[in-house]
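J.: Attaching a predicted model along with its sequence, questions to come.
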Amino acid sequence: MKTILIKNAQIVNEGQIFKGDVLIENEFIIDIASHIEAQDHFEIIDAQGNYLIPGAIDDQVHFREPGLTHKGNIASESRAAVAGGITTFMEQPNTVPNAVTQELLEQKYEIAAQTSYANYSFMMGATNDNLEEVLKTNPRNVAAIKIFLGSSTGNMLVDREEVLEKIFSNTKMLICTHCEDEDTIKTNLAHYKEKYGDDIPMDCHHLIRSEEACYISSSKAIALAKKTGARLHIFHLSTAKEMELFDNNIPLEEKKITAEVCVHHLWFTDKDYADKGTLIKWNPAVKTENDKNALWEALLDDRIDVIATDHAPHTFEEKQNPYTSAPSGGPLVQHSVVAMFEAHKQGKISIEKIVEKMAHNPAKLFQIDRRGFIKKGYYADLAIIDTNNPWTVTKENILYHCGWSPFENVTFNSKITHTLVNGTLVYENDTVKNIQTGKRLEFNR
C-alpha cells in the first residue's frame, strides 16, 4: 500500500481556498483536514504554502497518434501535459486513419494504455456516412462524439444537413463541434488568393476564417440542438458575436448547450500575427482585441463553461510554409495552466475560477467518474503551483515533440512544482518521472 501526505497546502476546491493537508492512499484521496499527523510509512510532500489544485482536465487535444507521430504522440504530449498540471485529456479523432469506426477508436485506447502519463479518453469521429458506427459508441467509456462543421487538419468535414440531423436526433451522447462555415471560408479565401496568390499575409487569417464564418456555423449547430434536444458542446469559440448565443442563468448541470474557450483566444489577438506569424495560425483564427475581451467577459459571467487548449502540434518546418500551406494549430498543454495563472496575476481571473473552468466544469460537463475535485473518495489527480517562481519558456525546457511553443521567451510568474496522477507523483521540480499511470476515463452516464 502506498500512502502520500501532502502538507501545508493552500487547497483550492469548489470556490474556496483553505490551508490544509491531503492524505492519499494508492489512487484515492482518503482524508482532507487542516492538520493530518504524519506516520513513519507516509511519503511526505511539503507544499510549502503553495496552491494545491485538482489536475486540469483538457477536453480538446490532438496528440497525433496514430499516423502523424512526426508531430507528436500520446507519450510525448501527455508527458508535456503532466509537466503543465494537466492530469486528464480528451483527444480528437482526426488522426490517421481517422477514428471513425469502433475498431479504430479502440486501437487508440490500446496505445494510450501502454504509453500515457495522463488519464485519457478519445472521441468518436462522425463523417457523412458512418452513422451506424457512431451509434455503437459506449457512453460509459467514450467522452463524446466529435463533429467537424468546418474543415481543419484531417478534413473530417460533415456538411450534409440530413446526416447532421440524424446524428443529433439519434445519439444520446454529448456532441462536440468545431464550428466554422465552409462556404464563407472558401469565398473569403478565394478573394485573398486573387489579391495575394499563395503568400497571403498572416494578418488576413482572421478575415478569411471570419467572425461571420464562426457565427453562421455556431448558430446553426445550436438551432439543430434545440430542435432535436441533443446535448451540444461547442469547442474553441473565438468571437464576440457568438457570445450572444449562450446562457448564463442556468446551472451547468442543467445546460443542454455548453461552450469552451481556448487559452490562445484569451491570450493572443490579430496584432500578434506581425510577430508570431504562422506560429499562431489556428482554426478558428485568433481574432481582435474586442473579441478577446468579449471572450473574457463571457468566461467570467459563465456563458463560457470550460477553458481548454486545442493542443495541436506541427513541426516547426511545417509552420514555416506560406500561408496557404502552413498548417493550423499549435502546442499548448505544458503552458496552459501557468498562462491562466499569469492572467490571475494581471487581475483578470481568480484562482478559484481557473480551477472551476479547467477542472470542476469539464468533470461535470462530461460526467467524469470521480475526477476534477479535491474530495474524499476521488482519484488523486493533483497539481501544486508556486505563484512566485518566475521562469522563461525556452527551447531547452519545452517538452513537446515538435520542440517549439507560441509562448517562447514569455516569462511566467507561476510554476507547476508537482503533479500526481491517480495518486502517483509523476512530475516534480522540472522532472517528469518515467511512470505512465494514466487510466481510461469512465463516465457516469
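T.: All right, it came through fine.
J.: make it CA atoms for all contacts and neighbour counts henceforth
T.: Fine.
J.: Can you tell me the closest non-neighbouring residue to Ala56?
T.: Ile86 (4.3 Å; Cα to Cα, 6 or more residues apart in numbering).
J.: mind checking how far the one you found is from Leu382?
T.: Separation of Ile86 from Leu382 (Cα to Cα, to the nearest Å): 9 Å.
J.: Now name the helix or strand holding the nearest residue to Asp203 once chain neighbours are set aside.
T.: Excluding its sequence neighbours, the residue lying closest to Asp203 (Cα to Cα, 6+ apart) is Tyr273, at 5.6 Å. Take DSSP states H and E as the rule and Tyr273 turns out to sit in helix 273-276.
J.: Which strands and helices lie in contact with the next helix or strand after that helix?
T.: With elements assigned by DSSP H and E, the helix or strand that comes after helix 273-276 is helix 289-300. Applying 3 or more Cα pairs under 8 Å, 6 or more residues apart in numbering; DSSP states H and E, one finds that helix 289-300 makes contact with helix 263-267.
J.: Next, the buried residues of the longest helix anywhere in the chain.
T.: Longest helix of the chain, by residue count under DSSP state H: helix 211-228. Neighbour-count burial for helix 211-228, with 16 or more other Cα atoms under 10 Å as criterion, is recorded at 211-219, 221-222, 224-225.
J.: So what angle separates the directions of that helix and helix 289-300?
T.: 30 degrees (axes from the mean of the first three to the mean of the last three Cα atoms, to 10 degrees).
J.: ok, structure two:
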Amino acid sequence: MASILIKSATVVNENKQFIADILVKDGLIEKIAPQINVTADQTINAEGLHLLPGAIDDQVHFREPGLTHKANIHSESRAAVAGGITSFMEMPNTVPNTLTQELLEDKYQIAAQNSLANYSFFMGASNNNLDEVLRTDIKNVCGIKVFMGSSTGNMLVDNPVTLEHLFAQAPMLIATHCEDEATIQSNLNHYKQLLGENIPVRLHPKIRSEEACYLSSSMAVALAKKHNTRLHILHISTEKETHLFDNTTPLKDKRITAEACVHHLWFSNKDYETKGNLIKWNPAVKTEADRDGILAAVLDGRIDVIATDHAPHTIEEKALPYLQAPSGGPLVQHALPAMLELYHHGKITLEQIAEKMAHNVAICFEIEKRGFIREGYFADLVLVDLNKPWQVNKDNILYKCQWSPFEGTTFKSTVKHTIVSGNLAWSDGKFTTDVSGKRLSFAR
C-alpha cells in the first residue's frame, strides 16, 4: 500500500482548525505534525485546502441485490467517494429483503469485491424474523433497521408485540424509519376522495404529515425509554420531532439519538413547484419552518448526525404521476458540497460539518478507529477546495441513475482528493483505484 504525505493542509478536526502535515502509511494515519520531512510514495500539496475526516453516511440505499437497474454498490460507492463520503451503512430493503443472516452476508461479499468506500449493512427486521435479528453480530454489523412506516416488501413492522420484543431484546443499535402508517393511509384516502388519482406532489407533506412522523417517533422514543434500548431515529423531517431529543447528555452516553438528512436541511415545500417528484422522499420535505427547526436542532445537539438517505430511482420512474412515482433520490455525491454551501452562507461551521458527518457518526455507532483525524486511526480523509466553484450537470453526475435534485446548482466548494483506508481513491476529478473499501467494525 502506497504511503501518502499530505503537506500544509488546514486540518478541520475535533472543533479545531490548524495547519499540519499528515503521513499516511499502511492504511493508517501514522503522524500529524507541523512539518514532516520524509519521502513518501505520493505527496499531495494541500496548501490552501481544508482536510476533513471522510464523511460517514449512516443511511444509504445502494439497491443491490435486486434493484440494480437503479444503482449498485460499485456505482454508488464511487459517487460517494467523489463526494467525500468514505464510509456508508446500507439499508435492508433490497430484493430480497435482508431478513436473514445469509442474505446479510451476501451483501458483505458483494461489497468486498465492488465497493470503493468502507461499508457496513443493516440487518432488517420484519414482523416475524426476531430470532434471525437476535443472531446479528454486534461487532461486525452496524445495526438493526426497523421500518415503522410503509416500505418495500415485508419490512413494515407494525405488530405491537413484535416491536416490544425487538426493543426489549435487541443486542445493538436499532435504527428506525418513523411514520405512522394508519395516519398516512387516512390522509391519502382523504385526498383521493377529494381529487381522485390526480393528487399533486405538493400534497406529499400533507399525506406523510407532521402528525404521522411525530406519532411514530414519539412511540419509538417511549419504547426505547421503557426498555433502555439503543435507539437511533433516522431522517427527522419536522421541527416538532426535534423536541423529543436531549442535548444535555454527552453523545457517548446517549441511549436515544437522531439523524437529519441533507434534503431536509436544503429543500422546503416551496420547491415542489419546480422539482416535483425529484424531491419526493419519505418522510416528506416539509415547510421552511421545519427545515430551519431541523438545522437549529443539528446545531444545538438535539440532532446528532447528518446523512443522506441516498435512494436512487430511474428518471423514468420519477416522471410517473405522483401516486406511482417512487420516493427517494440520489445524494451521496453532493451531500458534502451542499453542507459546505450552507457553511458559505453562514449557517454552519466547518467544525460542525466534521462533527455531524464524521465524528458523531463514529461515536453513535461505536465505529472502530474511524471518523477522526488521529494518529493510529484509519486514513479516511477528504481534501476540499472551498473556493473552486462548479455546477452540477449531466456530464459530472456519477450516479447510475444519472440525475440529481441538485442539477443546475452551483457549489462553491470542490472535493479535490478522497483517501479511503489509506488509498488515494479520488484525485482531481478522477478515480485512481477500483476497490479500496474495508468492512467497518464496531467497538461493542
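T.: The structure has been received and is ready for your questions. Please read these numbers as outputs of a predicted model, since none were measured by experiment.
J.: ok so, going back, and the gap between the residue nearest to Asp203 of structure 1 and Ile36 of structure 1?
T.: From Tyr273 of structure 1 to Ile36 of structure 1 the distance is 51 Å (Cα to Cα).
J.: With Phe28 of structure 1 instead?
T.: From Phe28 of structure 1 to Ile36 of structure 1 the distance is 16 Å (Cα to Cα).
J.: more crowded one of those two?
T.: Between Phe28 of structure 1 and Ile36, counting by other Cα atoms under 10 Å, Phe28 is the more crowded of the two (21 against 16).
J.: Quick check: Leu189 of structure 1 touching Ser210?
T.: No. Using Cα atoms under 8 Å, Leu189 of structure 1 is not in contact with Ser210, being 10.3 Å away.
J.: Looking at these two, which one has more neighbours?
T.: Ser210 (22 against 19).
J.: What sits closest to Arg440 of structure 1 if chain neighbours are left out?
T.: Per Cα to Cα, 6+ apart, closest to Arg440 of structure 1 is Tyr120, 5.2 Å.
J.: ok, then the element right after the helix or strand the one you found falls within?
T.: Using DSSP H and E, Tyr120 of structure 1 maps to strand 119-122. Downstream of strand 119-122 of structure 1, the first helix or strand assigned by DSSP H and E is strand 124-125.
J.: counting contacts, what elements does that next one pack onto?
T.: Using 3+ Cα pairs under 8 Å, 6+ apart, strand 124-125 of structure 1 sits against strand 145-148.
J.: show me what contacts Gly49 of structure 1?
T.: Going by Cα atoms under 8 Å, 6 or more residues apart in numbering, Gly49 of structure 1 touches 8-10, 19.
J.: Which one of these is nearest to His233 of structure 1?
T.: Gln10 (32.1 Å; Cα to Cα).
J.: From Ile348 of structure 2, how far out is the residue mapped onto the closest one from structure 2?
T.: In structure 2, the residue paired with Gln10 of structure 1 is Thr10, using TM-score structural alignment. Separation of Thr10 of structure 2 from Ile348 of structure 2 (Cα to Cα) stands at 18 Å.
J.: Going by how many neighbours each has, rank those two and give me the top one.
T.: Thr10 (21 against 18).
J.: From Pro171 of structure 2, how far off is His165 of structure 2?
T.: Remark: distance between His165 of structure 2 and Pro171 of structure 2 (Cα to Cα) = 11 Å.
J.: The two - which one has more neighbours?
T.: Comparing His165 of structure 2 with Pro171 by neighbour count (other Cα under 10 Å), the higher total belongs to Pro171, at 19 against 12.
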